[in-house]
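# Fold the following for me, if possible:
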Amino acid sequence: MGKSISHTGASMGYGWNEEKDAKVVYREHLAGDNPKEITQEFKIIQSQNHRCKKNTLSFVLSPTIQDGQKLKEKELKEITERFIKEMKLQERQAIAFVHQDKSHLHIHLYVNRIGFDGKAFKDNYIGKRSQQAAEKVAQQMGLTTVKQVQQEKLNEINYVRLEIKQVHEKVIADMKPKDFDQYIKYMKQRNVEVIPSINKSNQLRGFRFEYKGQNLKGSEVHRSMSMGRIAERIGFDRNVAQKIAKENSLSMLGKTVEITPNLATSITKKALKLAVKKTIGLGMEI
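Coordinates of the predicted model:
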């Protein structure tokens, strides 16, 4: 993460916070021993350029939890030095602190945006540029990159989607739920939490599925798992379905919720088809 800031003193105080086990891992062209002194040294250089208000660059460098547990002070300093080089911020006042108060170790880096020549460092797209620089540093040092983390998360989500879909199909095929309550109950028995999405108007808008730490909309799991598609596969009783169609509402988890006319119609059609099939089946038996 990277951005330009104006509140240098407050940020510096946060970075150099002893309660967070902050430790200085890098400093350049600075002599101060506390946040106040460092801020004053920044201001001496910044006084050359009154037009630039956001005159300090603030960065947060966050290795993964696993990488952070292995990194020593020497390597944290190297990460910072490499990052500064990639950002072309050498020969500027800079200081970096590492926070170790949480399992997720991270570095706070502050660089004077104003150089010794009084010119301000161009901060256009600073966030994107800092991400690209951090990616390069991670590759250089054999650390896990953001893209790798994102791919791992995507793989995990795709696997969870597949498992939820499999549980859903098994519940529909084997348990044959007769309403949403039964569907929610049977899914929960298989460790998938189905959470109704109800808006401020008490209207049922869909379902979310919670499983293995992931929380996904039905349509995010699979296009066949939207609320309407699920309703089409549930065997609603005909009398119940007709009541739902008449009132555009249904009982679910002990509450009455509103539904859209389209969903009510879908439920009714499904119930009538099942009723017709059942009648034909009885006629064949006779």
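# use CA for all of it now, contacts and neighbours both
Noted.
# wait, is Gln90 part of a helix?
No - applying DSSP: H, G, I helix; E, B strand; the rest coil, one finds Gln90 to be coil, outside a helix.
# can you tell me which residues contact Tyr110?
By Cα atoms under 8 Å, 6 or more residues apart in numbering, Tyr110 lies in contact with 12, 56-59, 94-96.
# How much space separates Gly115 from Arg92?
For Gly115, the distance to Arg92 equals 6 Å [Cα to Cα, to the nearest Å].
# Which helix or strand contains Arg205?
Assigned by DSSP states H and E, Arg205 belongs to strand 204-211.
# Here is a second sequence; please produce its structure as well for comparison:
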Amino acid sequence: MIGKGHAIASTGASIDYGWNQEKEAEVVFKEYLAGETPQEITEEFKIIQSQNERCTQNTLSFILSPTVKDGQKMSKTQLKEITSRFLKEMELKNRQAIAFVHRDKAHTHVHVYVNRIGFDGKAYNDSFIGKRSQIAADNVAKEMGLTRVKDVQQEKLKELNWQRQAIRHINNRVLETRPKSLDEYINKMKSCNIQVIPSINKSNQLQGFRFEYKGANLKGSEVHRSMTGGKLIAEISQNAKGIGMKEISTGLKLMNKTVQLSTNMASKIAKDLIKKVIKRGLDTGMGY
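From the prediction side, this is the model:
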């Protein structure tokens, strides 16, 4: 089961969407609410939210998505139980909340809306709410014997095992040619029919690489632990004096632009570089 969550300002429009009868919507959970229409529910939210005018994104929106197989056999009672346990995991009990199941598609999913403002007028801390939602949903799936995200991922990796082995084999061959830059590495992989796609976030930070080959699209870590962004950059940096500690801290050249590295990735690359330097010294007789 997958869980997604974020804070929103469009309370009325979101609850109206959840109630959409064209999506075969049905209320599966309702707490501290008396209203029978989206408009009435929204007004009840607003009464509590009026205690805290500083918080503008004052509603929490979540989507709980069991796997297609699990969702097809789940009853209204089970969906209510999932929602209740999820809110407990998120420490959101004793708040106004409503949840709707949508069954208009093969993938059954639940939309949950919770008043971010409590009855005491305090706003719920939404820091890292997306990640916390994923963890909470996974805990609920484990408790209820549902298929977990990691189970789906492991099954997917098994199905793509031959592509993973091929990508890793070609990657090793390309690294043996000692490419002196990321661009050279990417171009050599492309000549072997593997598309290397840099993952760059909105802050222009390089997060890692994805690899496309024969219908598979995988993160480097999904191919093999030696193919994470940090390890690949550390490996390539050994082939050229132009990439070193300074470039790691100030930015790397990639496809005619400079990208930054996250603090976490830069730290991992630095550790790998230090290990390689020490190993190289031992291999050449500098160590005892």
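# can you tell me which of the contacts of Tyr110 of the first structure lies nearest to Ala133 of the first structure?
Among those, Phe59 lies closest to Ala133 of the first structure (Cα to Cα), at 11.3 Å.
# Name all residues that make contact with the closest residue to that closest one other than its chain neighbours.
Nearest residue to Phe59 of the first structure in three dimensions, chain neighbours excluded: Gly2, at 4.4 Å (Cα to Cα, 6 or more residues apart in numbering). Applying Cα under 8 Å, 6+ apart to Gly2 of the first structure gives the contacts 57-60, 126-128, 130-131.
# equivalent range in the second structure for stretch 118-138 of the first structure?
With TM-score structural alignment applied, stretch 118-138 of the first structure matches the range 121-141 in the second structure.
# Buried ones in that stretch, by neighbour count?
Neighbour-count burial for stretch 121-141 of the second structure flags 123-124, 129, 132-141 (criterion: 16 or more other Cα atoms under 10 Å).
# Name the residues of stretch 149-157 of the second structure that are buried.
149, 157.
# That one: how far from the chain's middle?
Relative to the centre of its chain, stretch 149-157 of the second structure is centred 14 Å away, using Cα atoms, centre = their mean, to the nearest Å.
# Measure the mean distance from it to the first structure post-superposition.
Stretch 149-157 of the second structure differs from its equivalent in the first structure by a mean of 1.5 Å after superposition (mean Cα distance after the TM-score superposition for the first structure).
# related to what we said a few turns ago, can you name every helix or strand that the strand holding Arg205 of the first structure contacts?
If contacts are counted by 3 or more Cα pairs under 8 Å, 6 or more residues apart in numbering; DSSP states H and E, strand 204-211 of the first structure sits against helix 146-170, strand 193-198, strand 214-217, helix 218-221, helix 227-233.
# Switch these over to a markdown table; also include distance to Leu263 of the first structure.
Listed next are those as a markdown table, based on distance: least, Cα to Cα, whole Å:
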| stretch | distance to Leu263 of the first structure |
| --- | --- |
| helix 146-170 | 19 |
| strand 193-198 | 14 |
| strand 214-217 | 17 |
| helix 218-221 | 15 |
| helix 227-233 | 6 |
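# Residue range in the first structure corresponding to stretch 68-78 of the second structure, please.
Counting by TM-score structural alignment, stretch 68-78 of the second structure falls onto residues 65-75 of the first structure.
# I'd like the list of the contacts of Tyr110 of the first structure that fall within strands, please.
Using DSSP state E, the subset of the contacts of Tyr110 of the first structure located in strands is 56-59, 94-96.
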